[in-house]
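[1] Got a sequence here, can you model it:
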Amino acid sequence: MIVHFAVDLHRELLHSRQEKLDTVISSPFSIAAVLSMTLAGARGKTAEELLSVLRVKDDKVHENFAAFLPKLSSHSHKLQFHLANRIYSDQKFPVVENYVAFLNSSYVSTILSVEFEKSESVRAEINDWVKVTTESKIVDMLGPGIVTASTGVILVSAIYFRGLWELPFPTSSTSRHEFNVNSKTKVEVDMMHQKQEFAIARSDELKARAIEMPYKGGKASMVILLPDDIDGLSHLEHHLSHCKLSTILADLKETPNVQVSLPKLSFQQGLSLKSTLTAMGLNDLFSTSCDLSGMFKTGRPSVFELVHRVFLQIDEGGTEPGPATAGEASAPAGPEAAQTTEFLVDHPFMLLVLKSKSDVVLFIGSVRRP
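    The predicted model follows:
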């Protein structure tokens, strides 16, 4: 449902960024959800472009989200997952009642009519709602000037995630370790360590290895794509396609005695996606040609901006301190005891958070400096 869009989006974010960022991370799932909400009210060329960019078929996308979103919410206590997606429109454009009912039933969301002429008041209202919905993890969703008196429609997409590992890293093993930003620059990071059985794979085309680390409850997992070379991330980003990603994920194989070392990370990143989505082919949505006649009874407003913010936290992964031996594998007897596979994440890499047993990409990112 999301893999193809996720790869397209990440590639365009990397290509279109005007400044070199140490981390580029987004939630394709969250963005696709708010775009699909918009699709439900779009008509004509606007709808066609949304379908094309999302790489979905109209008769399935809403059905898939309607089935998936309640399941995700039901696991939020294990995944610490908070999603804040909403559409805001100016009150001078009356909203179709059936559209409001559809958003509520299929997306557990809504569209709110506001008075954009009072732009600072509206900005504060949106920021307060996101702050409450994400339990104060995401604050100041919209910066000054994001909404103006001339804004017709704005799409808001925010997501906070902190998963609890199925196999937590023992906090006593976390230590300072060098991370190679590139072949010339090193920084010190807090590195987590554990030896366990993990699924790993390799792609010669991508010149990278992959490791999958499941979250508690088996409903989601994190996959790290680690280039073979310190300076290999650009090659991985350039050559990654949805087919190659699907292949390496399918090739993941459980392997005993994997010594994994992973930096502790905490990312919060805000993105205004209008230019990125326009480059991907969404032209009508942000122009005067925008057709949202399934959303509004009268008027022809266009979408002013899609504002997206993510907060992703990666740590040892327990709400309660575990026993001192948590995350330590028992040593096998015989020849296998000497066969340890090292997976040392000490240079730039990609990460994905995936919904287990599905092609839903909750997060995708490139990390150059933790």
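[2] Please count neighbours and contacts with C-alpha atoms only from this point.
    OK.
[3] give me the element the residue nearest to residue 173 when sequence neighbours are not counted is part of.
    Leaving out its chain neighbours, the residue that sits closest to residue 173 by Cα to Cα, 6 or more residues apart in numbering is residue 193, at 5.8 Å. For residue 193, the host element (DSSP states H and E) is strand 186-203.
[4] ok, then the element right after that strand?
    Note on strand 186-203: by DSSP H and E, the next helix or strand toward the C-terminus is strand 208-214.
[5] by contact count, what packs against that next one?
    Counting contacts by 3 or more Cα pairs under 8 Å, 6 or more residues apart in numbering; DSSP states H and E, strand 208-214 is packed against strand 186-203, strand 220-227.
[6] List the buried residues in the shortest one.
    Buried positions in strand 220-227, judged by neighbour count with 16 or more other Cα atoms under 10 Å: 220-227.
[7] And these, which two are furthest apart?
    Pairwise distances across the buried residues of strand 220-227 peak at 22.9 Å for 220 and 227 (criterion: Cα to Cα).
[8] Give the other helices and strands that the strand holding residue 193 contacts.
    strand 175-180, strand 208-214, helix 242-250, strand 253-263.
[9] Next up, the contacts around the residue nearest to residue 149 when sequence neighbours are not counted.
    Once flanking residues are discounted, residue 149 sits nearest to residue 117: 4.0 Å by Cα to Cα, 6+ apart. Contact partners of residue 117, counting by Cα atoms under 8 Å, 6 or more residues apart in numbering, are 148-150.
[10] Residue 117: what secondary structure?
    Assigned with DSSP: H, G, I helix; E, B strand; the rest coil, residue 117 falls in the coil class.
[11] List the buried residues for stretch 125-142?
    In terms of neighbour count (16+ other Cα under 10 Å), stretch 125-142 has its buried residues at 126-131, 133-134, 137-138, 140-142.
[12] gap between the two ends of it?
    Distance between the two ends of stretch 125-142: 10 Å, counting by Cα to Cα, to the nearest Å.
[13] mind checking the longest helix of the protein?
    Counting by DSSP state H, the longest helix found in the chain is helix 58-74.
[14] contacting residues around it?
    Contact partners of helix 58-74, identified using Cα under 8 Å, 6+ apart, comprise 1, 33, 36, 40, 51, 81, 105-108.
[15] Show me which of those are buried.
    1, 33, 36, 40, 51, 81, 106-108.
[16] now the other sequence, so there's something to compare against:
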Amino acid sequence: MKSALYLCLLLLGLQVQGQQQEQIQHSPEAQSQADAENLPYVKLAPSNADFAFKLYKQIRDELGDKNIFFSPLSISTAFAMLSLGARSNTLRELHKGLAFNLTQVEEQEIHEGFQHILQLLNDPHRAAQLSVGNALFVDKQVELLQDFSDRVTNFYYAEAVSSNFQDPAEAIKEINKYVETKTHGKFVDFVKNLEPDTVMVLLNYIFFRGSWERPFNNLSTRDDDFFLDAKNSVKVKMMHQNKHFNVHRDEKLSCWIVEIPYKGNVTSFFVLPDEGTMKQVEEALLKETVSDWLRSFQKRKIYLDLPRFSVSSSLDVKSLFEKMGVKEVFSDQADLSGVAKNLLLKVSKAIHKATVDVRENGTEAAAVTMMEIMPLSASFPPPPHITFNKPFLMMIIDKTTDALLFLGKIVNPVAKED
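    Modelled structure (predicted):
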């Protein structure tokens, strides 16, 4: 029997509004266009986008009409790190599943790309607070191969923690304490149990806190209906703004796309399909579609209604990956011979948890009242009124790296996780 490697993919996406420092930009703009396009993280962006939308559709098919929220970057980072120890067909399946095209980006460039993404995302000078990290909890009796240990540390900044898995309760306590600390207390008792033969836990986390470039005024928030379908609705707190945004109306897909930027270099897209067109918009979710939306944005004044919401989700990544053709790494045929000395390993479990909180003001103890006074103007035609009062899609993108940090579908803003 192969020893078990427990893969924990942990995401915390917390969007709140508060005072932040101005961001110091770190971008390749000073380099020539040709040089910038050859940077590993730039070459990696199309693959990561392909993987994100492919995984989204697999999740959609499995969950049906439920809230979806996950971090494609968190999942791809964890499995890319694991691939450093994979060999033969196990490695080929991982590369294919993660949408890495080795004719366009070399294997070394994949890891250099993630290394650069992690450097840029963890920049302490960013206006949006963002921390991404990896850890390996390794049984005291397991000796990692030096090459694997060096590369996960060099490319993925992984912390290696020596643990005693012979005492599962103590190991679980240690892992949960780490998770709770790294996610600022948002995930407590994350790991409930470990399989008896577990010898290693690989963990990835993301914590995000961003403030809107232009916060919503909480005095404008009101109770409103959110329509789950043609017959059913729930009450939500609906936020409101009447300002200029980047907006695009995609007539072909019958949807509105509104960009709501955060301070710094992170932005969000909210996609509102017309009644009955969600599935066709989901099917069209490709990197080319998002690129078209980016090119088509126009700055225009709109009446925007967006619900305040907080949703969480849990994913069985093992099941999802197996349905996407990544099977061997979870089986007794797994070849992870590049991880540890004299030890046959397979991934026994891969889980991913995510939570997101979208609201006007993230500090309940403070309140700001602001009135904007402007001259009346006759606008013709009148600004469109875009109301997110039915299921919609959202994505959060880091503009420095083009990384799709978060991707989700909000079907019911007040639903609790199953």
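[17] Please state their TM-score.
    The TM-score (TM-score structural alignment, normalised by the length of structure 1) is 0.89; 360 aligned residues with a Cα RMSD of 2.3 Å.
[18] Single out the most deeply packed of the helices and strands packed on strand 186-203 of structure 1.
    Comparing these by mean neighbour count (mean count of other Cα atoms under 10 Å), strand 208-214 comes out on top with a mean of 22.
[19] That one corresponds to what range in structure 2?
    Aligning strand 208-214 of structure 1 against structure 2 (TM-score structural alignment) gives residues 255-261.
[20] for the residue nearest the centre of structure 2, what are its contacts?
    Nearest to the mean C-alpha position of structure 2, by Cα atoms, centre = their mean, lies residue 71 at 2.1 Å. Going by Cα under 8 Å, 6+ apart, residue 71 of structure 2 touches 11, 354, 404-407.
[21] if we go to 6 Å?
    By Cα atoms under 6 Å, 6 or more residues apart in numbering, residue 71 of structure 2 lies in contact with 405-406.
[22] Likewise for residue 376 of structure 2?
    Residue 376 of structure 2 neighbours (Cα under 6 Å, 6+ apart): none.
[23] Stretch 186-193 of structure 1 vs structure 2, average distance?
    In this overlay with structure 2, the average offset of stretch 186-193 of structure 1 from its partner residues is 0.7 Å by mean Cα distance after the TM-score superposition for structure 1.
[24] Which residue range of structure 2 does that stretch align onto?
    Using TM-score structural alignment, stretch 186-193 of structure 1 lines up with residues 233-240 of structure 2.
[25] Run through who's touching that stretch.
    Contacts of stretch 233-240 of structure 2 (Cα under 6 Å, 6+ apart): 220-227, 304-308.
[26] what's the answer for stretch 307-321 of structure 1, then?
    Here stretch 307-321 of structure 1 has contacts from 156-162, 164-165, 168-169, 264-272, using Cα under 6 Å, 6+ apart.
[27] That one: which residues count as buried?
    Within stretch 307-321 of structure 1, the residues scored as buried using 16+ other Cα under 10 Å are 307-318.
[28] So which of those belong to helices?
    Among the buried residues of stretch 307-321 of structure 1, no member falls in helices (DSSP H).
[29] Can you add distance to residue 188 of structure 1 and give the residues you listed back as JSON lines?
    Output for the buried residues of stretch 307-321 of structure 1, formatted as JSON lines (distance: Cα to Cα, whole Å):
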{"residue": "307", "distance to residue 188 of structure 1": "33"}
{"residue": "308", "distance to residue 188 of structure 1": "30"}
{"residue": "309", "distance to residue 188 of structure 1": "27"}
{"residue": "310", "distance to residue 188 of structure 1": "24"}
{"residue": "311", "distance to residue 188 of structure 1": "22"}
{"residue": "312", "distance to residue 188 of structure 1": "20"}
{"residue": "313", "distance to residue 188 of structure 1": "18"}
{"residue": "314", "distance to residue 188 of structure 1": "17"}
{"residue": "315", "distance to residue 188 of structure 1": "16"}
{"residue": "316", "distance to residue 188 of structure 1": "18"}
{"residue": "317", "distance to residue 188 of structure 1": "21"}
{"residue": "318", "distance to residue 188 of structure 1": "24"}
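[30] related to what we said a few turns ago, what's the separation between the residue nearest to residue 149 of structure 1 and residue 90 of structure 1?
    Taking Cα to Cα as the criterion, residue 117 of structure 1 is separated from residue 90 of structure 1 by 9 Å.
[31] same question, residue 8 of structure 1
    Using Cα to Cα, we find residue 8 of structure 1 at a distance of 31 Å from residue 90 of structure 1.
[32] repeat for residue 192 of structure 1
    Relative to residue 90 of structure 1, residue 192 of structure 1 is positioned 48 Å away (Cα to Cα).
[33] quick one, helices of structure 1?
    Applying DSSP H to structure 1 gives helices spanning 3-16, 28-39, 44-54, 58-74, 76-79, 97-107, 119-133, 233-239, 242-250, 274-280.
[34] Looking at those helices, which is nearest to residue 210 of structure 1?
    Evaluated over those, closeness to residue 210 of structure 1 peaks at helix 242-250, with 7.3 Å, by Cα to Cα.
[35] For residue 250 of structure 2, state which of the contacts of stretch 233-240 of structure 2 is nearest.
    For the contacts of stretch 233-240 of structure 2, the nearest to residue 250 of structure 2 is residue 304 (17.1 Å; Cα to Cα).
[36] Need the counterpart of that closest one in structure 1.
    Aligned counterpart of residue 304 of structure 2 in structure 1: residue 260 (TM-score structural alignment).
[37] Kindly tell me how buried the nearest residue to its match once chain neighbours are set aside is, as a neighbour count.
    The spatially closest residue to residue 260 of structure 1, leaving aside those adjacent along the chain, is residue 343, at 4.7 Å (Cα to Cα, 6+ apart). A count of nearby residues for residue 343 of structure 1, using other Cα atoms under 10 Å, gives 19.
[38] repeat for the one 4 residues further on
    Each residue near residue 347 of structure 1 was counted by other Cα under 10 Å, and the total is 25.
[39] For residue 211 of structure 1, see how far away it is.
    15 Å.
[40] Next: residue 39 of structure 1.
    In terms of Cα to Cα, residue 39 of structure 1 sits 35 Å off from residue 211 of structure 1.
[41] So which of the contacts of residue 117 of structure 1 is surrounded by the most neighbours?
    In terms of neighbours by other Cα under 10 Å, these top out with residue 148 at 16 neighbours.
[42] Matching that residue against structure 2, which residue comes up?
    Using TM-score structural alignment, residue 148 of structure 1 pairs with residue 195 in structure 2.
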